[in-house]
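Colleague: Task: produce atomic coordinates for the following.
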Amino acid sequence: MQNIRNIAIIAHVDHGKTTLVDKIIHATNIFRENQESGELIMDNNDLERERGITILSKNISVTYKDTKINVIDTPGHADFGGEVERVLKMADGVILLVDAFEGPMPQTRFVLHKALELGLKPIVVINKVDKPNCRPEEVHDQVFDLFFNLDATEEQLDFPTFYGSSKQGWFNTSLEPAADITPLLDGILKYVPESKVQEGNLQMQITSLDYSSFLGRIAIGKITRGSISENQWIGLAQEGGKIVKGKVKELYVFEGLGKKKVQEVQAGDICAVVGFDAFQIGDSFVDFENPEPMPRTAIDEPTLNMTFSINNSPFFGKDGKYVTSNHLKERLEKELEKNLALRVQQTDDANTFLVFGRGILHLSVLIETMRREGYEMTIGQPQVILREIDGEKMEPYESMVVDVPEEYASRVIDLATQRKGDLHIMETKGEMQHLEFEIPSRGLIGLRSQMLTATAGEAIMAHRFSEYKPFKGAIPGRSNGVLIAKNQGQGTAYSIEKLQDRGRFFVDPGEEVYAGMIVGEQNKPGDLVVNIVEGKQLNNMRAAGKDKDGNIAPKIQMSLEECMEYIQADEAIEVTPNFIRMRKKILAEEDRKRAERMAKSE
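Modeller: Take a look at the predicted model:
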């Protein structure tokens, strides 16, 4: 049998996981000498490359000193925690990567807690020691305290530590720069245990899935007991204790960045099984004659929900390929198969679905992926999920960490406390102030953009779900009203220039608008309906070419997440492959006024 080590790399977002995986790939010569590879090799999804984050966990395998190392690159963002929780089951050890300046962050705590619970052997890697103001020794002490607070065993507390820089391509057991990353690779062989092979009948839990248009659905997981061969008849243990018999058509193991077809896989290795279609993540492959299913993974509950409905604006169907409620339903059901932290619920309206997720980023990545695939839809305001526990109304709370230059700290504290946040820790880290808050999840919606504005873009903010606590009362929403288009047509420079003293615009001259669409933000509270499609009346005295186009301020560009955080309960976002437009749910002005009067009378 081949020597195998299964290791997951966990870290807070932006601490350098994917760059470290790049270095491991290069150090073990997966690529030929003359082969172009680029950077961030594992982030092969367009969205991941654009945002610079890992969204989907991925497997690669490298061979070092005759030992096969299966490396699992995991997401670092709290919204994708469901992805991390399940893939850790394939690992026997974890590399905990920590930034030498920032130290352990909220997400570090979350993923480390899951890894320690599973009894995985940790290796701590303190990255970016080449950064100015870094404090590796202090960060090492903080990591030790974190392990201690998470009830690590004595064996886990005795973790090996490596220092270095993924970017510069070296790691060492001391702060002395090494020639390359071989000390870390040697450390993996030394400290990560070989995969525990148990005696008994076949057991393999499905922890992630893949899809191929040729092979269909592919189940991926680690074999904990027994072995699987091609053409073997095995059982699939589903939820509710049902066992389905099926035949293994093809079998693959990970090799380099791809997969290699094999005849048989032994316990301890990670493999991909083809031949079953009706499986879900969490099911397990077992011996059909003597089935012993594995316990299913429990995933943390969602904390936000949003309505997804068909696009019913006047521009319906102009831009997208998939526009009906059936298209929407099928796509959301397909997403449920692999996105464990997601839930979908049908509402009373056949064209509207309630989608539950882990956070704004989790849901916005789904929406962004769908619009790139050609879907059109209307998205409602994100709502936090409230619960009733022992007769008391409870809401989700998050622990939020903000690192900000000292001169902006008071603004950050002010913004957080307005949104019912409580400051627990305030300390100085180099030139930065480190602030830790406990804040209701509702208070986070729209907070990031406000905080970046107030701190000239300097604030670094991270948060993660902590627990449900008593409801804290109303939180102030957006203070300014919006400018709403009165008529359909093309915005004109003449009208926009005349209305600039009323607010800031989200559209440029020449853009198509429709009645009820939000075209800007007013300077004061309350909504204002404006006519931005009115052209200049031409007569003998007025020439067409004398408009003062140069005086128009450029429009405010808003990303999908910023729009999601900006809209109020009576507003929605129209999402199509090429456009993101904010609008009122009720487009006609008269109908909006009637609805307001009815709401007041109730």
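Colleague: make it CA atoms for all contacts and neighbour counts henceforth
Modeller: Will do.
Colleague: Residue 460 and residue 440, how far apart?
Modeller: Distance, residue 460 to residue 440, by C-alpha to C-alpha, to the nearest Å: 19 Å.
Colleague: When those two are compared, which one has more neighbours?
Modeller: Remark: of residue 460 and residue 440, residue 440 carries more neighbours, 28 against 16, as counted by other C-alpha atoms under 10 Å.
Colleague: From residue 468, how far out is that one?
Modeller: Taking C-alpha to C-alpha, one finds residue 440 at 9 Å from residue 468.
Colleague: Repeat that for residue 240.
Modeller: Residue 240 is 29 Å from residue 468, by C-alpha to C-alpha.
Colleague: higher neighbour count, these two?
Modeller: residue 468 (19 against 6).
Colleague: now stretch 425-438, how far from the centre of its chain.
Modeller: Relative to its parent chain, stretch 425-438 has a centroid offset of 25 Å by C-alpha atoms, centre = their mean, to the nearest Å.
Colleague: Tell me which residues touch residue 470, please.
Modeller: Residues near residue 470 by C-alpha atoms under 8 Å, 6 or more residues apart in numbering: 392, 393, 394, 395.
Colleague: same question, residue 574
Modeller: 311, 313, 376, 377, 378, 379, 580, 581, 582, 583.
Colleague: Relative to residue 310, how far out is it?
Modeller: 9 Å.
Colleague: joint contacts of those two?
Modeller: Both residue 574 and residue 310 are contacted by 376, 377, 378, under the criterion C-alpha under 8 Å, 6+ apart.
Colleague: one more, for comparison:
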Amino acid sequence: DATEEQLEFHTLYGSAKQNWMGPDWKNPTDSILPLLDAILEHIPAPKIDEGTLQMQITSLDYSNFVGRIAIGRVKRGTVSENQQIALCKADGSIKKMRVKELHTFEGLGKNKVQTVQAGDICAITGLEDFEIGDTVADVENPEPLPRISIDEPTMNMLFTINNSPFFGKEGKFVTSRHLRDRLMKETEKNLALRVEPTDSEDRFLVYGRGILHLSVLIETMRREGYELQVGQPQVIFKEIDGEQCEPIETLVVDVPQESSGKVIELATQRKGELLIMEPKGDLQHLEFKIPSRGLIGLRNNVLTATQGEAIMNHRFSAYEPFKGTIPGRINGSLISMEGGQCTAYAIDKLQDRGVFFIEPGDELYTGQVIGEHSRDNDLVVNVQKGKKLTNMRASGSDDNVRIAPPKRFSLEEAMEYIQKDEYLEITPKNIRMRKIYLDENERNRMAKKEA
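Modeller: Down below sits the predicted model:
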């Protein structure tokens, strides 16, 4: 739906690899100066309003030395070091504070400055008790800007210390104190994240904006050297006017025409409601209204059904009445009976039982989830047993072992895959799935108790 006028724009050609930009691709230049000149010539300068100071806090940072740092763009006026300002809060109250230091952003770092003009983005230290959307204004004539809101968390996960038999082998930070301090530090700058303690000292409920939001935190922590375990993601329900409500999201999928039927089928199975279906170039553009619960595990299924050609994104829409039960994972788990190294011989003999996530030589422990059962129940298997060695030879007993390659999961896929009686063990080097209760008798006892 583009207009002819939209085609009239200044064009430059260049190569990042060879470090040049220019008006003619046939004649490479020796620098990127033509690009910088074109920016000055063709892109309009920022519009600056005249008047007293106005700056909305749109982001946060945190430093161990100065505490919380407010970041935003100065919309009007100027802000200076040691200047007294008024902080306009969400409840309408106004607090007087003083700016300690000002920094502007240059390259990948920050520069300490005395004054920041309207139109520039800056970081202010010295402010206390501020939130996203608050306005830094003139102390004599405070005028708040319209507030920006942050989406509420829609999902929570249980974070707990690693108590598996491989505890402490790979990570540096493994205790509940390490885990608590790291999560509390994250809440200082991660706005949509909330952390709540539970009845146990080593378990925390972490609320976030979805699987991706929580997985970024988990991935960052494992790279920093933390060991932890997480439970199955749970959607946050609310009671509105006496009715149980759940978060509903708008799901947008762009997919090739021939695969659109599969995507619609998968989404509708998870209580998705098709709103828009229209062609978009070579692709089919689909829009659904779907519960957040239905999105857990959907991405993996859609990518498999469309051979990786689907483009998906989703955004929180509203809380609506509960849509009913959604079918989860149908297949049960294959669970390791013993600890130790698994053997190729044992895996080969058990291949008809399901798909394995491990390969010969992997070190396992009792209760670890090592595969997906071909049926709906869990099955405990012995993958440590070796071939009986005798000095007798019989035809047919020495066939070569042929093992299918193991199924590998990314962090998000593993988080979506686990059941409610399973944990995901995360260490700097490995991601393992396990049963919460490693002992089979204890698992059976707990299952009866729940039933």
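Colleague: tm score of chain vs chain?
Modeller: Once superposed, chain against chain, the TM-score is 0.85 (TM-score structural alignment, normalised by the length of the second structure); 431 aligned residues with a C-alpha RMSD of 3.2 Å.
Colleague: and the closest residue to residue 257 of the second structure other than its chain neighbours, what is it in contact with?
Modeller: Of all residues not flanking residue 257 of the second structure in the chain, residue 284 sits nearest, at 5.4 Å (C-alpha to C-alpha, 6 or more residues apart in numbering). Listed by C-alpha under 8 Å, 6+ apart, the contact partners of residue 284 of the second structure are 254, 255, 256, 257, 260, 277, 278.
Colleague: Also residue 97 of the second structure?
Modeller: 84, 85, 86, 87, 127.
Colleague: The helix or strand hosting it: which residues count as buried?
Modeller: Taking DSSP states H and E as the definition, residue 97 of the second structure sits inside strand 94-98. Neighbour counts over strand 94-98 of the second structure (16 or more other C-alpha atoms under 10 Å) mark 94, 97, 98 as buried.
Colleague: can you redo the residues you listed as JSON lines with distance to residue 357 of the second structure?
Modeller: As requested, the buried residues of strand 94-98 of the second structure are exported to JSON lines (distance: C-alpha to C-alpha, whole Å):
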{"residue": "94", "distance to residue 357 of the second structure": "57"}
{"residue": "97", "distance to residue 357 of the second structure": "57"}
{"residue": "98", "distance to residue 357 of the second structure": "57"}
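Colleague: Nearest to residue 273 of the second structure among those?
Modeller: residue 94 (45.0 Å; C-alpha to C-alpha).
Colleague: ok, that closest one touching residue 86?
Modeller: Yes: at 6.2 Å, residue 94 of the second structure counts as touching residue 86 under the criterion of C-alpha atoms under 8 Å.
Colleague: quick one, what contacts the closest residue to residue 46 of the second structure other than its chain neighbours?
Modeller: Nearest non-adjacent residue to residue 46 of the second structure, counting by C-alpha to C-alpha, 6+ apart: residue 119, 6.3 Å away. Residues near residue 119 of the second structure by C-alpha under 8 Å, 6+ apart: 46, 47, 48, 73, 74, 75, 76.
Colleague: Map the fourth one onto the first structure.
Modeller: Using TM-score structural alignment as the criterion, residue 73 of the second structure maps onto residue 222 of the first structure.
Colleague: Give me the buried stretch members for the lengthiest strand in the first structure, please.
Modeller: Ordering each strand of the first structure by length in residues (DSSP state E) puts strand 392-405 first. Of all the residues in strand 392-405 of the first structure, those buried under the rule 16+ other C-alpha under 10 Å are 394, 395, 396, 397, 398, 399, 400, 401, 402, 403, 404, 405.
Colleague: So which other helices or strands are in contact with it?
Modeller: Contacts defined by 3 or more C-alpha pairs under 8 Å, 6 or more residues apart in numbering; DSSP states H and E place strand 392-405 of the first structure against helix 106-117, strand 387-389, strand 432-440, helix 441-444, strand 460-470.
Colleague: which residues in the second structure does the last one match up with?
Modeller: Under TM-score structural alignment, the counterpart of strand 460-470 of the first structure in the second structure spans residues 311-321.
Colleague: That stretch against the first structure, how far on average?
Modeller: Using mean C-alpha distance after the TM-score superposition for the first structure, stretch 311-321 of the second structure ends up 1.8 Å from its aligned counterpart in the first structure, as a mean over the superposed pairs.
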